[in-house]
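Colleague: Next come a sequence and a model predicted from it.
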Amino acid sequence: MKALVLAGGSGTRLRPITYTSAKQLVPVANKPVLFYGLEAIAEAGIVEVGIVVGDTAEEIKEAVGDGSRFGLEVTYLQQDSPRGLAHAVLIAREFLADDDFVMYLGDNFILGGINQIVADFQTHRPAAQILLTRVGDPTSFGVAELDSLGRVVGLEEKPKQPKSDLALVGVYLFTPAIHEAVRGIKPSWRNELEITDAIQWLIDESRTVRSSTITGYWKDTGNVADMLEVNRTVLESIDGRCDGVADSGCEIIGRVQIEEGAEIRNSRIVGPVIIGAGSVISDSYVGPFTSISADCLIQHSEIEFSIVLRGSSIRGVSRIEASLIGRNARVTPAPAVPQAHRFVLGDHSEVQISR
């Protein structure tokens, strides 16, 4: 069995971060989202992985390399522009050959991995197996319709009037039957080849399509709120350790990871928190669910429930929360502006000025 990982796309919902960085490489708990998916694939016993890349191909290649760090053998597949998930299958035909495969969206996060899902697919081997989860707003997802016996009878991509609240999670499992399906569909109203249309083609051709409704944690990390939520979830499972240096003026509470080369001076750190190698925290407060990447500086400031990327500095800022701060950013107080009042007052006016 092989894996097809999608790591293209422009990441418009994460701008301005994704103007200069691939959305799949934005870190949660100081590790790129993409890496969690690759680790899950390796843990499921899959070795051969094709990664579909787009405009950020070089950055993805530099981060992942040949895949050996994950125990994988990686082949890169260039997509000229985002044309839909089914188009990714189409261009990966030669790599996939006639093998079964799992397709994994590189910006998705599934807590607990995919071992059981892969094992279930290999046992029953339907033409396709999809993962579903209940969501509050199905209009933002591919949506599945099930019959009274729980069988998949219909799929629709981002419907204006959803027939259910069951959204497709970004992990799909296929036999080679999907190749005929992706060749048999036409672009949607979004001018993309939709994987939902390809799976619907299988259903219409009386091929078996199974589904599993997951109850565990899943997120499409497509926006800042979801990134922060995934970061929070991952940090909840970390263990505390100090491989760096914390001086006697520090108060460290709860599960805090201080990586090698990091220095904490006269600061209060309340976990769960992770502080990257080479970062310096001085005279500051770092609160729960915060990830500080490598080579950052936090000085005379307060921050919590946030993600700070590599090389950034925060100096003299009284409070930051629920924020995603990009690489090499600088956050400082605004210059003090002399107060002045300007009036055009009518006759017999009375004005009160707050001090």
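Modeller: Nice, I can see it.
Colleague: CA only for contacts and neighbour counts going forward, please
Modeller: Noted.
Colleague: which residues touch the most centrally placed residue in the chain?
Modeller: The geometric centre of the chain, computed from its C-alpha atoms, lies nearest to T221 (C-alpha atoms, centre = their mean), at 3.3 Å. Taking C-alpha atoms under 8 Å, 6 or more residues apart in numbering, we find T221 in contact with D107, N108, F109, M227, V230.
Colleague: Neighbours of K160, how many?
Modeller: Neighbour count for K160, taken as other C-alpha atoms under 10 Å: 10.
Colleague: One more: E43?
Modeller: Neighbours of E43 under the rule other C-alpha under 10 Å: 15.
Colleague: residues making contact with the strand ranked longest in the chain?
Modeller: Here the longest strand in the chain is taken by residue count, with DSSP state E as the criterion, and it is strand 166-174. Where contact means C-alpha under 8 Å, 6+ apart, the residues beyond strand 166-174 that reach it are 100-105, 108, 118, 121, 126-135, 138, 141-145, 218, 220.
Colleague: re the thing from before, and the contacts of T221, which is closest to A63?
Modeller: The shortest gap between A63 and any of the contacts of T221 belongs to D107, at 14.7 Å (C-alpha to C-alpha).
Colleague: sorry, back to before: pipe the contacts of T221 into JSON lines and attach neighbour count per row.
Modeller: As requested, the contacts of T221 are arranged in JSON lines below (neighbours: other C-alpha atoms under 10 Å):
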{"residue": "D107", "neighbour count": "28"}
{"residue": "N108", "neighbour count": "21"}
{"residue": "F109", "neighbour count": "25"}
{"residue": "M227", "neighbour count": "25"}
{"residue": "V230", "neighbour count": "26"}
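Colleague: A further structure is provided below for comparison with the first:
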Amino acid sequence: MKALVLSGGSGTRLRPITHTSAKQLVPVGNKPVIDFGLEAIAAAGITDVGIIVGKTGPEIRAHIGDGSQYGINVSFIDQPDPLGLAHAVLTAEPFLGRDDFIMYLGDNLVAGGVTEFVREFEETKPDAQILLARVRDPERFGVAELGDDGNICRLVEKPKEPKSDLALVGVYLFSGNIMDACHAIEPSARGELEITDAIQWLIDQGQTVAQHTITGWWKDTGKLADMLEANRIVLDRYETRLEGEIDAASEIQGRVVLEAGAKIINSTVRGPAAIGANTVIENTFIGPYTSIYHDCVVKNSVIEHSIVLEETSIADVPAMTDSLLGRKVEVAHTETRPERYQLVLGDHSKVGLI
């Protein structure tokens, strides 16, 4: 079995971060989102991995390299325009051929990995197997409608009036027959080749489409709220690991990951939290569910429930929460201030707070 990882989307729902950075490389728990998927694929015993890339391709390529850090062999596949998931499958046809494969959306996180689903697919050998999860906002996703027998009878991409709360999780398993389906369908009203239409084609042709409704957590990290929730979930799984320096005036409370070269000076870090390599925290309170990536400097501030990307500087900010800051951002205090701030800042931003 092969794997196809999709990393070519533009990430419009996470702008301005994604104006200058791939959404799949935004870290949760100080680990880029795409790493979780690649590690899950490797854990399932799949080593031949194609990665669809688009405009952020150079950044994705630089991060993943040849895949050896994950124990996989990587082939990068260019998709100049994101014209739908089924279009991505067709773009990867020279790599996939007619082999079975797992398709994994690079900005998704699935509890427990994918090994169970891969084994189930290999044992039962359907033409396609999809994962479903109950969601509060199904209009954002592909939605599955089940018949009285529990089998899938209809799939609809982002319906205005969903008839089900069962959303398609961003992990699919296919036989080579999906290629016939992708070639047979027409673009949707959105101008895209929808994978839901391709799977529906399989159903209409009498082919076997299995479903597995997952009970653990699953996150599509396409929006700020989802990214912060994914960060919470990941941090909750971490155990304390303190490799940096902590001075006598500082206190570590709860589960905290402190990478090598990081320094905690006259500060409190209350976990779950993660502080990246070579980051300096001084005269600061870091609250729960905060991830601060490598080579940052945070002084005289209070931060909680936030994600801060690398090489960012924060000074004299009395209350920051529910925020996502990009790379090389500079945030500093000015004379007049409100009680708290919520920020979404793109790379190289500079903000003066009043």
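Modeller: Arrived safely, thanks for sending. The shown structure was predicted, so the numbers you read here are calculated from the model rather than taken from an experiment.
Colleague: where does the TM-score land?
Modeller: Between these two chains, after superposing, the TM-score reads 0.94 (TM-score structural alignment, normalised by the length of structure 2); 337 aligned residues with a C-alpha RMSD of 0.9 Å.
Colleague: List just the nearest of the contacts of T221 of structure 1 to A177 of structure 1.
Modeller: Distance to A177 of structure 1 across the contacts of T221 of structure 1 (C-alpha to C-alpha) is lowest for N108, with 24.5 Å.
Colleague: Let me know the distance separating that closest one from L6 of structure 1.
Modeller: Computed with C-alpha to C-alpha, to the nearest Å, the distance linking N108 of structure 1 and L6 of structure 1 is 10 Å.
Colleague: SS state for the equivalent of V331 of structure 1 over in structure 2?
Modeller: Residue-level alignment of V331 of structure 1 against structure 2, with TM-score structural alignment as criterion, gives V331. Local secondary structure at V331 of structure 2 is given as strand here, using DSSP: H, G, I helix; E, B strand; the rest coil.
Colleague: Report the secondary structure state of the residue nearest to V331 of structure 2 when sequence neighbours are not counted.
Modeller: For V331 of structure 2, ignoring the flanking residues on the chain, the nearest one in space by C-alpha to C-alpha, 6 or more residues apart in numbering is I314 at 4.8 Å. Under the three-state scheme (three-state DSSP), I314 of structure 2 adopts strand.
Colleague: Can you go through the contacts of strand 166-174 of structure 1 and name the buried ones?
Modeller: Of the members of these, the ones counted as buried by neighbours, 16 or more other C-alpha atoms under 10 Å, are 100-105, 108, 118, 121, 126-134, 138, 141-145, 218, 220.
Colleague: so how many other residues sit close to D66 of structure 2?
Modeller: Neighbouring residues of D66 of structure 2 were enumerated by other C-alpha under 10 Å; the total is 15.
Colleague: List the residues that contact the residue nearest to it when sequence neighbours are not counted.
Modeller: Distances taken as C-alpha to C-alpha, 6+ apart place V74 nearest to D66 of structure 2, at 5.5 Å, with adjacent residues excluded. If a contact means C-alpha under 8 Å, 6+ apart, then V74 of structure 2 has D48, V49, G50, I51, G65, D66, G67 as its contacts.
Colleague: Repeat that for V234 of structure 1.
Modeller: For V234 of structure 1, the contact set (C-alpha under 8 Å, 6+ apart) comprises V28, A29.
Colleague: Just say helix, strand or coil for it.
Modeller: Using three-state DSSP as the criterion, the local structure at V234 of structure 1 reads helix.
Colleague: Could you do L83 of structure 2 as well?
Modeller: Under three-state DSSP, L83 of structure 2 comes out as coil.
Colleague: what's the closest non-adjacent residue to it?
Modeller: Computed as C-alpha to C-alpha, 6+ apart, the closest residue to L83 of structure 2 that is not its neighbour in sequence is E192, at 4.7 Å.
Colleague: Check the secondary structure at that neighbour for me.
Modeller: Secondary structure of E192 of structure 2, reduced to three states by three-state DSSP: coil.
Colleague: Distance of it relative to G8 of structure 2?
Modeller: E192 of structure 2 sits 14 Å away from G8 of structure 2 when distances are taken as C-alpha to C-alpha.
Colleague: higher neighbour count, the two?
Modeller: G8 (27 against 15).
Colleague: Contact partners for the more buried one?
Modeller: Each residue near G8 of structure 2 by C-alpha under 8 Å, 6+ apart is listed here: I52, V53, G54, K55, T56, G57, Q79, P82.
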